[in-house]
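**Student:** Let me see the structure of the following:
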Amino acid sequence: MTEANRPEDNQFDNADYGSTIDESRSSAIEESNVLDERSDEDRVSSWLSITGRLALLAAIFLFLLQGSNKPTATTNPQSNHNLHQVKMLGKVKRSPSDTPFVFSQRVDHLDDSNQDTFQQRYYRKSEFFKGPGHPIFLINGGEGAMNEGLFYPFVDTFLAKKFGAYVLHPEHRFYGQSQPVDALLLTHDDLKKYHTARQAMLDFITIVKTYQEKLGCSPHKHSKHYCPVISVGGSYPGFLSAVMRLHYPDTIDIGYASSAPLLLYSMDADQWGYMEKVTKVTDSARPGCAEAVRQTLAEVHEAILASDDYVQFAHEKLNVCPGTLPVYIHSNDLLSKEAMMIVEYTFADMNMGFYPPDDTTDLVFTCDRIFQNETMDSFGKIQEFWKHLEDNIDTTLPCFDMSSQMPDGPRATISGSDWSGVGPGYDGMMFDFHCCSTLTPALGFSHKSMFPYRKWTLEWLTEHCLDRFDVVPDPLKLVHEFKFDDLVGQGASRILFTNGMNDIWSEGSYLESLSDSIIAINMPNGAHHSELYYMNEDGIDTDDVMQAHDDIADVLEGWLKEIKKKMVH
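**Tutor:** Coordinates of the predicted model:
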């Protein structure tokens, strides 16, 4: 199909439910083919005016403030951040695919009497689409705001070009700008009803089916104009990708699930394995670093427990800024647990970002400059670690703002429902609920890990979730609903699992092929769905990841040929 005949995004009509609303400035894109370099805050979040921000802050304290008079921790919510910022292939200028659009989505797909809608943010890329008969890549959004545009170059550029595909990347409901319920009116019941994996999957199904129609794709799989759908996701969205292929095969033709922790969500993973993996990878990155971390944290932990005044100790020894120690911390033991948790989930973040596994990574930097630095004692190392965190958050403070690590909302705690980190701010609050309600990641710190021993228990999680969201965790609800613990028995097919073996989530994923059409590809040097962020041409990939790129493309191509053989009329 020529460029002149290709269906263009701005030809789509707008309707009410299911409409695609064009927020781009098409004329400006046509003139320069590049958007200006304003920040995401200015470009994407213009609706969050000062008034909107104040309303959101007010909502945080209104929502969930039901039935409890317990003191609320002092918070200083920050925007989403990651200690290890993933390299973005040197994007310097904005492109049309970085432009956000909104889709008019149903608030409740499971109740026909509820006709309320909300605006779901998404991104799209038509550059390589060759028209009806060619595939659509549906990249599932996950547990965070999508402010950066498309961010999986292996899919939206390499694979899309190879297969002549259209690319859609919708934001997950309740994250970023995709809010089904006004924050001022949000209740626990709303979250329980609308903030579910099922509702999110139906969002994604709805948007891709709408685009199949708008792109002129036939709804019939035997038509030569049918557009096969390849669902893609990394981590929790990878889980969604596999489950969508299992439960919505009429729409999803192939599932590509990278770093997808299905075994974690079915409660079949070893709770100790995750942080033991962090320890092992840390020691491989810098031999002796894990032991240096272990000794540092053990000494600080014991000193906190022995202190006469934990508040004074936090200020004087840990350099925590006065007024930023969360008020729920009321004992030496709790101060130690929360201080240790910050170190623990930060190392988990650095583990996930340990690609390529070389000296440029944040993990190696932290080992070299902090924990293996013999010029500092244990308290100096912790204080330097805080500074490294602040460098990624706020460089103006002479001390550590401990509240910066907290999610939003009343009764928030640094130790959230996911001990690998729920994240700060509003998105952190939403993921905290999500893990409380259904995801239930069981992650503990064993004696073999480099962190102080702390066993994960359902009792602790239940107390946290009842106090925070008035919800009782049901660890088996997800697997009972979707039966993803027996993919072969459920008749699943055309699902591809990929795993970076340096990634903690490989401990909860399928590492072996389950059948001829449920395939696993492992990358010894890979990290957390790192193959999605890079392409073979970027010059930094390890040999195993480059080979995985070729193998992934071959698997998808084989399955697309299998589908195409049935597209006969």
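
**Student:** switch to C-alpha atoms for all contacts and neighbour counts from now on
**Tutor:** Fine.

**Student:** Not counting the strand ranked longest in the chain itself, show me its contacts.
**Tutor:** Ranked by residue count and defined by DSSP state E, the top strand of the chain is strand 117-125. Contact with strand 117-125 is made by 17, 96-107, 149-150, 156, 166-173, 177-181, as judged by C-alpha atoms under 8 Å, 6 or more residues apart in numbering.

**Student:** Check the gap between Thr210 and Phe103 for me.
**Tutor:** Here the criterion is C-alpha to C-alpha, to the nearest Å. By it, Thr210 lies 10 Å from Phe103.

**Student:** of those two, who's got more company?
**Tutor:** The neighbour count for Thr210 versus Phe103, taken as other C-alpha atoms under 10 Å, is higher for Phe103 (26 against 15).

**Student:** roughly how far apart are that one and Thr396?
**Tutor:** Distance of Phe103 to Thr396, given as C-alpha to C-alpha: 39 Å.

**Student:** With Cys321 instead?
**Tutor:** 12 Å.

**Student:** Of these two, which one has the most company?
**Tutor:** In this view Cys321 and Thr396 are compared by other C-alpha under 10 Å, and Cys321 has more residues nearby, 17 against 8.

**Student:** Would you check that the more buried one makes contact with Phe313?
**Tutor:** No: Cys321 lies out of contact with Phe313 (C-alpha atoms under 8 Å); the separation is 11.4 Å.

**Student:** neighbours around Thr75, how many?
**Tutor:** Thr75 has 25 nearby residues by other C-alpha under 10 Å.

**Student:** let's see this one next to it:
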Amino acid sequence: MSLLLKFAISILLVFLSNTIEIESVEQIYSLETRYIEVPVDHFSALPSPKYFKLRYLINSKYHVRGGPVFVYTGNDGDISIFAQNTGFMYDIAPVFNALLVFIEHRYYGQSLPFGNSTFSSPDNMQYLTSTQALADFAFVIEHLKKSFFENVISYDTHPFVAFGGSYGGMLAAWLRMKYPYSVIGAISSSAPMFYFPGMTSCELFYDKVTQVFEKYGHDQCVKTIKLGWDVIINLSKTKLGMDFISTTWKLCGKLKNSEDTEMLLNWLGNIYVNIALTNYHYPTDFYTPLPAYPVKVFCDKLTTSYFNDTKGLIEHFSHALEIYTNYTGKRVCNNINSSIDDYTEFAWDYQQCTELVMPKCSTDADMFITKPWDFEKYSMNCFKKFGVKTFEPDWAVIAYGGKNLRHYSNIVFSNGMMDPYSCGGVTGNMSASIWAFNISDAPHHIDLRNSDVADNNYVFSARAFHIQAIKQWLNMV
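**Tutor:** As a prediction, this is how the structure comes out:
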């Protein structure tokens, strides 16, 4: 059975579990779930185009007739996750009498163009692109304009403001750039706009992850992590060693060969990245339940007690990794090939293979295994996995303008300076109305999250900057 067919079989169960989860989200955040029929292909001239139901969530609790609409441009995941983790929009909605709308990205959550068969073939997946998603957002916004502004005095541009973080931040900015009549401005947080071939050096991402571990952990933590790679590789050369790692780290399936070891190393590296991205100063459950400052907690557990051999080090890693893999104590085992079970990760991998190629390489200077960027190898792996070719490296420059943003307007780019993706972010003003706000000591899109008593002045300042920009766009100042 092919990998694509395995996804087709699993979609229905995931869909039903998501539906159950959404009910509680609606209650907590006063969200109403709606669906709208959108074209599978917005750019086809063929007759009888196919449509599918795109999901979006609405909060009208603070809305007053004629007030603006704040639109979150959905990321690579179930839209309910981002509706729960974008508290800034709820915080400022009463100030503006705003309607809140969270639009799901096609191929994620419940917005599956071909239902249970969405991931069954390359033909069905070909419409998973940022350009199609942007057209979805514009389509929904036009519908909302008719619904909420039909009898209101007309505007040259209706008062819609886009919000987004990470990939969603890129989409918010691109929506303003590609469809400037849809939104009058965009708050784009932690958006790696320049993280494409030829624009950002491939080693900078892992350099920044290492800096986060050095700052919030300590030097010994980074040294132990670097030591761990060789220990894992050497121990995995024998069956006994692979069995020991599999049992100690509670893997769902035992390591059997070098390919499994490579998968384990990639899984471990992704954990380090995710801990760095979500190194918030309070407990969160964005990717997974985590304590405050998870990098520090991980490093403390890894280095505060003594080990005298390689197996002892593996046991230390197991204990420390539970901060990420099993913080709640409810997980039975760890699946190192999560993409097999998670079609969200599968869909995002597809996008990174086709249009959103973001080169990452590691060197001796960082805490990861030294690995150069090899576009040809990357492209071959993508073809092997999805049966599709990788776009040309400079596709993003052609499609979205690369670093030439000065011709656009009304976008705020914010970046946490302890966010690994800030290395590819817009960190300086690009024009009179393309602004950058850099947040010291901050992780990934913290300014879009709920206000917290532990927020520092830099986060407060970023949010105040956003509010002032929105007021300016809405002619309120």
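
**Student:** Now the TM-score, please.
**Tutor:** Superposed pair, TM-score by TM-score structural alignment, normalised by the length of the second structure: 0.86. Supporting alignment: 453 aligned residues with a C-alpha RMSD of 3.1 Å.

**Student:** check which helix or strand covers the aligned residue in the second structure for Thr279 of the first structure.
**Tutor:** In the second structure, Thr279 of the first structure lines up with Thr210, judged by TM-score structural alignment. Here Thr210 of the second structure is covered by helix 204-216, with elements defined by DSSP states H and E.

**Student:** Could you do Gln295 of the first structure as well?
**Tutor:** helix 289-306.

**Student:** can you pull the buried residues of whichever helix or strand comes after that helix?
**Tutor:** Using DSSP H and E, the helix or strand that follows helix 289-306 of the first structure towards the C-terminus is helix 310-316. Neighbour-count burial for helix 310-316 of the first structure flags Tyr310, Val311, Phe313, Ala314, His315 (criterion: 16 or more other C-alpha atoms under 10 Å).

**Student:** can those go into JSON lines with extra columns for distance to Cys289 of the first structure?
**Tutor:** JSON lines is the format used below for these (distance: C-alpha to C-alpha, whole Å):
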{"residue": "Tyr310", "distance to Cys289 of the first structure": "28"}
{"residue": "Val311", "distance to Cys289 of the first structure": "29"}
{"residue": "Phe313", "distance to Cys289 of the first structure": "26"}
{"residue": "Ala314", "distance to Cys289 of the first structure": "25"}
{"residue": "His315", "distance to Cys289 of the first structure": "27"}
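
**Student:** whereabouts in the first structure does whichever strand or helix holds Ser188 of the second structure align?
**Tutor:** Assigned by DSSP H and E, Ser188 of the second structure falls within strand 185-189. Aligned using TM-score structural alignment, strand 185-189 of the second structure spans residues 254-258 in the first structure.

**Student:** on average, how far is the matching stretch from the matching bit in the second structure?
**Tutor:** Aligned to the second structure and superposed, stretch 254-258 of the first structure gives a mean residue distance of 0.9 Å (mean C-alpha distance after the TM-score superposition for the first structure).

**Student:** Aligned to Cys452 of the first structure, what sits in the second structure?
**Tutor:** Actually, residue 452 of the first structure is Pro rather than Cys. Using TM-score structural alignment, the equivalent of Pro452 of the first structure in the second structure is Ile369.

**Student:** wait, what's in contact with its match?
**Tutor:** By C-alpha under 8 Å, 6+ apart, the neighbours of Ile369 of the second structure are Lys226, Trp229, Ser362, Thr363.

**Student:** just the strands in the stretch 351-477 of the second structure please.
**Tutor:** Along the stretch 351-477 of the second structure, the stretches classed as strands by DSSP state E, counting those that start in this stretch are 411-416, 434-439.

**Student:** Of those strands, which stretch is the most buried?
**Tutor:** strand 411-416 (a mean of 30; mean count of other C-alpha atoms under 10 Å).

**Student:** Which other helices and strands does that strand contact?
**Tutor:** Strand 411-416 of the second structure sits against strand 185-189, strand 434-439, helix 457-473, with contacts defined as 3 or more C-alpha pairs under 8 Å, 6 or more residues apart in numbering; DSSP states H and E.

**Student:** Around Leu389 of the first structure, count how many other residues there are.
**Tutor:** So Leu389 of the first structure, with other C-alpha under 10 Å, has 22 neighbours.

**Student:** what sits against Asn429 of the second structure?
**Tutor:** Here Asn429 of the second structure is in contact with Trp435, Ala436 (C-alpha under 8 Å, 6+ apart).

**Student:** typo on my end, it should be Ile329 of the first structure
**Tutor:** Leu335.

**Student:** What of Tyr167 of the second structure?
**Tutor:** Contacts of Tyr167 of the second structure (C-alpha under 8 Å, 6+ apart): Asn75, Asp76, Ala191, Pro192.
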